[in-house]
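# Give me a model of this one.
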Amino acid sequence: MAHLSDSPVERARFICIYPAYVNSKKTIAEGRRIAIEKAVPNPTCAEIQDVCEVVGLTTHIENKTFTREGNRDVQFRGRVRVQLKLQDGSPCLAQFPSRKSIMLYIAEMIPRLKTRTQKAGGGEQSVQQGEGGKKGKKKKK
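So this is what the prediction gives:
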């Protein structure tokens, strides 16, 4: 974390992104900041960091808990600091002029990660779908 000093000028160049900001399982009141159609289910700090670093953004993971997160488990902890601006105030990357543009990019790219595509193609998904169908049938009786 040598790049991130405690001066207000330095910190202003970095934005915080909590996984809840792009989580489709959260409501606006619970902290989601983008449209639910564009959000991704249960993103992690590591996934957010991977997506940002691939495109060339500077990131740091911090072990902080989102204030609106009711669950204190380790998997729900963490935030990612992403460098949005250079010292002169211009965006680090022209394609990301705002924090919202970064959040939308993150939500678009996380489903394309290998860890996500391998999980979706595995047998787990069909098992979950099968269970869901059974539960629905029980309720109808």
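
# Going by C-alpha atoms from here, please, whenever you check contacts or count neighbours.
Fine.

# sec struct for I61, please.
Classification of I61 using DSSP: H, G, I helix; E, B strand; the rest coil returns strand.

# how near is it to G133?
39 Å (Cα to Cα, to the nearest Å).

# If you count surrounding residues, which of the two has more?
I61 (18 against 10; other Cα atoms under 10 Å).

# Contacts only, for that one.
When the contact criterion is Cα atoms under 8 Å, 6 or more residues apart in numbering, the partners of I61 are C45, Q49, G78, R79, V80, R81.

# Alongside the first, I'd like the structure of this one:
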Amino acid sequence: MDKKKILQIVLPSIVIGIICIVGGIKLHDWYIWHAPAYNSNEKQVLLSSKIDKLTDEQKNAFWEYAHAVAHSEFKVDDENVANEDIEDESLLVEKSNKKHKYDISYVCKVKTSDTTIKCSSKFTLETHSSLKDDEFKYSNFFH
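Have a look, this model is predicted:
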């Protein structure tokens, strides 16, 4: 075979290989960060003490959302409470029967300079299809 035929075979193979690698990386990134059942109207538990249907990245994202809501609602940024004074107890993530919404139950202990308070909260979380995005809305908060 001459060099021209080899080049005609090798060059397209390299291009196809690069496209497959880049596409695979994008698909993997989408899979690990995609909000589970995002467009579903079916209620289902995604994370509890007995059920775990989330990737590690998805689980960490929901914990971060719960922390952010707790910081906001419990006024954790007060000078009496530091971030390391919050101890996680439990997290329940349930896909609600509305598209793009999740019902979250979060329990933690907040230590102040003179006492420890157990905080239990529930709220509805609305996020984008990618949990990698830091933007979210929450509503129906109560504790």
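
# Now the TM-score, please.
After superposition, the two chains reach a TM-score of 0.31 (TM-score structural alignment, normalised by the length of the first structure), with 77 aligned residues with a Cα RMSD of 4.8 Å.

# returning to what we had before: buried subset of the contacts of I61 of the first structure, written for PyMOL?
Applied in PyMOL, the following selects the buried portion of the contacts of I61 of the first structure according to 16 or more other Cα atoms under 10 Å:
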select buried, resi 45+49+78+79+80+81
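
# Of the contacts of I61 of the first structure, just say which sits nearest to R99 of the first structure.
Taking Cα to Cα as the measure, R99 of the first structure lies nearest R81 of the contacts of I61 of the first structure, at 11.1 Å.

# give me the element C16 of the first structure is part of.
Taking DSSP states H and E as the criterion, the element that holds C16 of the first structure is strand 14-17.

# Repeat that for V22 of the second structure.
helix 3-33.

# Give me the next element, helix or strand, following the strand holding C16 of the first structure.
The C-terminal neighbour of strand 14-17 of the first structure among helices and strands, as given by DSSP H and E, is helix 45-55.

# Show me the helices in the second structure, by range?
Along the second structure, counting by DSSP state H, helices occupy 3-33, 56-73.

# Please work out which of those helices is packed deepest.
Among the helices of the second structure, the stretch with the highest mean neighbour count (mean count of other Cα atoms under 10 Å) is helix 56-73, at a mean of 17.

# which helices and strands does that helix pack with?
Applying 3 or more Cα pairs under 8 Å, 6 or more residues apart in numbering; DSSP states H and E, one finds that helix 56-73 of the second structure makes contact with helix 3-33.

# when you compare where the helix it packs on runs with where helix 56-73 runs, what's the angle?
Between the axis of helix 3-33 of the second structure and that of helix 56-73 there is an angle of 40 degrees, by axes from the mean of the first three to the mean of the last three Cα atoms, to 10 degrees.
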